[in-house]
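A.B. asks: predicted coordinates and the sequence they were generated for:
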Amino acid sequence: MEKLPPGPELAMAYSTRSQLRMLHYRFDEAIEWGLRALALADQLGEIETRIHALNNVGTALLFAGRPGGRERLEETLALALAHGFHDHAVRAYTNFAECAVVSKEFGLAERLLAEGIAFATRHDLDTAAHYLLGRQAELRMEQGRFREAETIAQGVMNLERLPMVMHLPALTVLGRVHMRLGEPGGMALLHNALQEGLATGELQRIVPVRSALTEAAWLHEDYGACQEQLTALAAIDLNCFRAWDFGELAVCWRRCGMAMPLPIPNAQIPLPHAAELHGRPLAAAKEWDRLGLPYDAALALMQVRGVDAGPALARAVTIFESLEARPAAALARTQAQRLGVAGQLPKARRGPYGAARRHPLGLTRHEQQVLALIAAGMSNKEAAQLLSRSPRTIEHQVSAVLSKFSAASRMEVLLRLRGEPWLLATDST
């Protein structure tokens, strides 16, 4: 097509090449081809191609840790919504939300996922909605809300005829959460996710699974399995890694005591990983706390040595047990025994863990009751009578439910419940 007069087909070909490079984490090339597509699209007045290319460039910039990515993703989303390109809009929600989850911008991720899932449901884009739900499960896992992550991910996996790539985020989360909770089947799920991820050839489907398998092996002190997974990760071009992925790799490399040094790529290592790598695990834990990742904070506390080891391990055990993270709690207790500080740890918990299961969308117990009555078709007046609450209270609680569902009406809530039945079944104790 380059031998013909410049046309819209060539502009989209450039943008598609940019998309493929972005999916394979070849960010420099993705940006180069995307900018070429943007220039030609603007010359031709091709708004749809501009939307497509902005998404590729913005995602590549954010994953590469460079400035300008967020602005481009905000623009592609706004343009797609303004011009009624539903598929492009949901793709923008998907990529932007994933970037926010990966970079630990959880407030932004919450908003984008809520809006994106509601938008996809409203426009009958069920496959996209289920993919976004997998990312929502990932967000809950990162926040240490393991039972909510499990509920969402298992719900997605129970759906029939969902394409492989669309269920992979949920499958990966389900495997990792089961592994962290010490529940059976976690490793089988992760190995399944790895096989499916390898079939795609995309690093976003492969790197997180190998990192999860490394974590599982480390928790059980199986350093041979650690070496197997870390060696496979290091065999990839490290300059293609997202900054947060490489930071996790570098920290795992150190924790597992790998003999060979790990080459450092051009990407800047995120602050919590860098702090641990520079021998400041307490600072790393503080940064993980600030970002809202309690499990990662506790893992960093396990690396503390010297006079602070006892209090650090005691805090780590407390966090792990509050999260029901049994394997990590057990390893922390083993480390404390080896370091002679076991007496500083809280007493081991006996019997089942009693962690409350919160609602995946943050609904209160009263709001969940109202949601059930909405699903049953009751009016506000009927709900007020049944629950013995004032009409004004019910009105406020219905508004809260609609807001947390990012829904404009009761009908949109019902549409969400059709695709996410677990939102009604969650235990609110």
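C.D. replies: Yes, it's here. Residues are numbered from 1 along each chain as shown.

A.B. asks: for the rest of this, base every contact and every neighbour count on C-alpha atoms.
C.D. replies: Will do.

A.B. asks: now for the spatially most central residue of the chain: which residues touch it?
C.D. replies: Nearest to the mean C-alpha position of the chain, counting by CA atoms, centre = their mean, stands Glu138 at 3.2 Å. By CA atoms under 8 Å, 6 or more residues apart in numbering, the contact set of Glu138 is 101, 149, 169-170, 173.

A.B. asks: most neighbours among the residues you listed, which one?
C.D. replies: Neighbour tally across the contacts of Glu138 (other CA atoms under 10 Å): the maximum, 33 neighbours, falls on Val173.

A.B. asks: hang on, that one packs against Ala149?
C.D. replies: Yes: in this structure Val173 lies within contact range of Ala149 using CA atoms under 8 Å: 7.3 Å.

A.B. asks: quick check: neighbours shared by these two?
C.D. replies: Common neighbours of Val173 and Ala149 (CA under 8 Å, 6+ apart) are 137-138, 141.

A.B. asks: show me where the stretch 151-300 of the chain has its helices.
C.D. replies: 164-181, 186-200, 203-219, 223-234, 243-255, 271-277, 281-291, 294-301 (DSSP state H, counting those that start in this stretch).

A.B. asks: which other helices and strands contact the last one?
C.D. replies: When contacts are defined as 3 or more CA pairs under 8 Å, 6 or more residues apart in numbering; DSSP states H and E, helix 294-301 sits against helix 281-291, helix 309-322.

A.B. asks: which of those sits most buried?
C.D. replies: Of all the helices and strands packed on helix 294-301, helix 309-322 carries the top mean neighbour count, a mean of 22, counting by mean count of other CA atoms under 10 Å.

A.B. asks: try it against this one:
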Amino acid sequence: MNNIGSLAAWSWPETSSELERSLELALQGGFEDDAGRAFSNLAELAVCRRNYRSADGYVRAGLDYCSEHGLDLYSGYLLATRAWSELDQGRWTDAASTAAHVLDMTRDSTLRTLTVLRVLATVRARRGDPGAWEPLDDALALASSAPDELQRVAPVAAARAEAAWLEGRIDDVGTETDAAFELALRRRAPWVIGELACWRWRAGIREELPPQTAEPFSLLIHGDWRRAAELWAQIGCPYEAALALSEADDEEPLRRALGECQRLGAEPVAAKVARRLRERGAQVPRGPRATTRENPANLTTRELEVLALVAQGLRNAEIAESLFLSAKTVDHHVSAILRKLGVHTRGEASAEATRFGFAGQDR
């Protein structure tokens, strides 16, 4: 039942009840491996359907269960799904950190590795950071080994299409998605059809959509960007909501799209929206000054010094000794750094330091 539900999750509209029953039976019977698999499958199904509250609940409960019973394989699956959920919900720093952690684990699962490679690449592409195509190429190589498995090929195809579109390589979108889109149509997978169709539509490919296409995508493709944006906001996907708003012709929704993209750090889409606003005669700042781009969180010189040492893995006591500061002062600096960067852990702060290019630099 567990395996059937897992395979059907990407195609059939009603399979969660089978998986839930599988989990119930596994827990009752003490079948630990089956329970770990069921938690993993249920979490993945929920994210695929954009039901993030359920997904995050299954991830938390599943990780607790797998930790208690030493099920490292399924812990890795669940963490990969968490990274996917964080990506969709606009928590990109968390997503990149979780994905990097999973990649550091033993790569004993192709699907798990595919998921986190795609997440890392998508975060980079959406931010306009370099290095998106290497993990995308690795993911494509893994997915190509099973061309009939929708859960492998479709997410990779969508990520590669998005990265190409963000770079302005519109003609590549169709090539990247042709096979996966045809497979999704055969499997009647509503959310996969919608996501792939939407990237193809943005690239100028016009085709008839099946009636089961997921509603937010269908609405956008048929011209109702306003309702699509509302649905994405309700679902909890701020990036998709901003993309929908960016299809408007009026200044107000375009400015909302720009603001959301700037909040997320989605520089390529923000640039596209800003260009559309200027074409309509709106006044839009040209972008941050060089000094702000070099230090986008407005950290002080001392905070930059502390952050560089945090990124090197030093503890607060070691940082205090290195900078001739008291431990209490370093504690205050680290707290301020986390707040300004909008992160919660030292690992996330280190990731941001690397992204902004001042990790390990002398200040």
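C.D. replies: Nice, thanks for sending it over. Quick caveat, the model's predicted, so the values are computed rather than measured.

A.B. asks: so which of the helices of the stretch 151-300 of structure 1 is nearest Met22 of structure 1?
C.D. replies: Smallest distance to Met22 of structure 1 across these (CA to CA): 10.2 Å, for helix 203-219.

A.B. asks: where does that closest one end up in structure 2?
C.D. replies: Mapping helix 203-219 of structure 1 onto structure 2 (TM-score structural alignment) gives residues 150-166.

A.B. asks: same thing with stretch 174-192 of structure 1?
C.D. replies: Using TM-score structural alignment, stretch 174-192 of structure 1 lines up with residues 120-138 of structure 2.

A.B. asks: between the two ends of that stretch, how far is it?
C.D. replies: One end of stretch 120-138 of structure 2 to the other measures 12 Å (CA to CA, to the nearest Å).

A.B. asks: what does that stretch contact?
C.D. replies: If you take CA under 8 Å, 6+ apart as the criterion, stretch 120-138 of structure 2 is touched by 87, 92, 95-96, 99-100, 117-118, 156, 159-160, 163, 166, 265-269, 355.

A.B. asks: how about a cut-off of 6 Å?
C.D. replies: Contacts to stretch 120-138 of structure 2, defined as CA atoms under 6 Å, 6 or more residues apart in numbering, come from residues 96, 117, 163, 265-268.

A.B. asks: swap in stretch 185-193 of structure 2?
C.D. replies: Residues outside stretch 185-193 of structure 2 that contact it (CA under 6 Å, 6+ apart): 10-11, 184, 212-214.

A.B. asks: give me the buried subset of those residues.
C.D. replies: 10-11, 184, 213-214 (16 or more other CA atoms under 10 Å).

A.B. asks: that older thread, in which helix or strand would I find the residue nearest to the centre of structure 1?
C.D. replies: Using DSSP states H and E, Glu138 of structure 1 falls within helix 126-142.

A.B. asks: what's the angle between that helix and helix 281-291?
C.D. replies: 140 degrees (axes from the mean of the first three to the mean of the last three CA atoms, to 10 degrees).

A.B. asks: so which elements touch the helix or strand containing Gly57 of structure 2?
C.D. replies: Using DSSP H and E, Gly57 of structure 2 maps to helix 52-69. Counting contacts by 3 or more CA pairs under 6 Å, 6 or more residues apart in numbering; DSSP states H and E, helix 52-69 of structure 2 is packed against helix 32-48, helix 72-88.

A.B. asks: still on that earlier bit, residues of the match of stretch 174-192 of structure 1 that come out buried?
C.D. replies: 120-129, 132-133, 135-137.

A.B. asks: stretch 240-258 of structure 1 too?
C.D. replies: 240-253, 255-256.

A.B. asks: equivalent analysis for stretch 266-275 of structure 2, please.
C.D. replies: For stretch 266-275 of structure 2, the neighbour count (16+ other CA under 10 Å) marks 266-271, 273-274 as buried.

A.B. asks: next: stretch 336-347 of structure 1.
C.D. replies: Buried-residue list, stretch 336-347 of structure 1, by 16+ other CA under 10 Å: 336, 341-342, 345.

A.B. asks: how many neighbours does the counterpart of Leu271 of structure 1 in structure 2 have?
C.D. replies: When structure 2 is aligned by TM-score structural alignment, Leu271 of structure 1 is paired with Glu215. By the criterion of other CA under 10 Å, Glu215 of structure 2 has 17 neighbours.

A.B. asks: Serialize the helices and strands packed on helix 52-69 of structure 2 to TSV and add fields for distance to Ala327 of structure 2.
C.D. replies: Output for these, formatted as TSV (distance: least, CA to CA, whole Å):
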stretch	distance to Ala327 of structure 2
helix 32-48	42
helix 72-88	33
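
A.B. asks: and of those helices, who's closest to Ala180 of structure 2?
C.D. replies: Per CA to CA, nearest to Ala180 of structure 2 of these: helix 32-48, 15.5 Å.

A.B. asks: okay, that closest one sits on what stretch of structure 1?
C.D. replies: By TM-score structural alignment, helix 32-48 of structure 2 lines up with residues 86-102 in structure 1.

A.B. asks: touching the matching stretch from outside, list them.
C.D. replies: So stretch 86-102 of structure 1 is in contact with 77, 80-81, 109, 112, 116, going by CA under 6 Å, 6+ apart.

A.B. asks: what about it, how far off from structure 2?
C.D. replies: When structure 2 is overlaid, stretch 86-102 of structure 1 sits 0.7 Å from its aligned residues on average, using mean CA distance after the TM-score superposition for structure 1.

A.B. asks: Trp232 of structure 2: which of the contacts of stretch 120-138 of structure 2 is nearest?
C.D. replies: Ala266 (16.6 Å).

A.B. asks: quick check: chain neighbours aside, which residue is closest to that closest one?
C.D. replies: Arg127 (4.6 Å; CA to CA, 6 or more residues apart in numbering).
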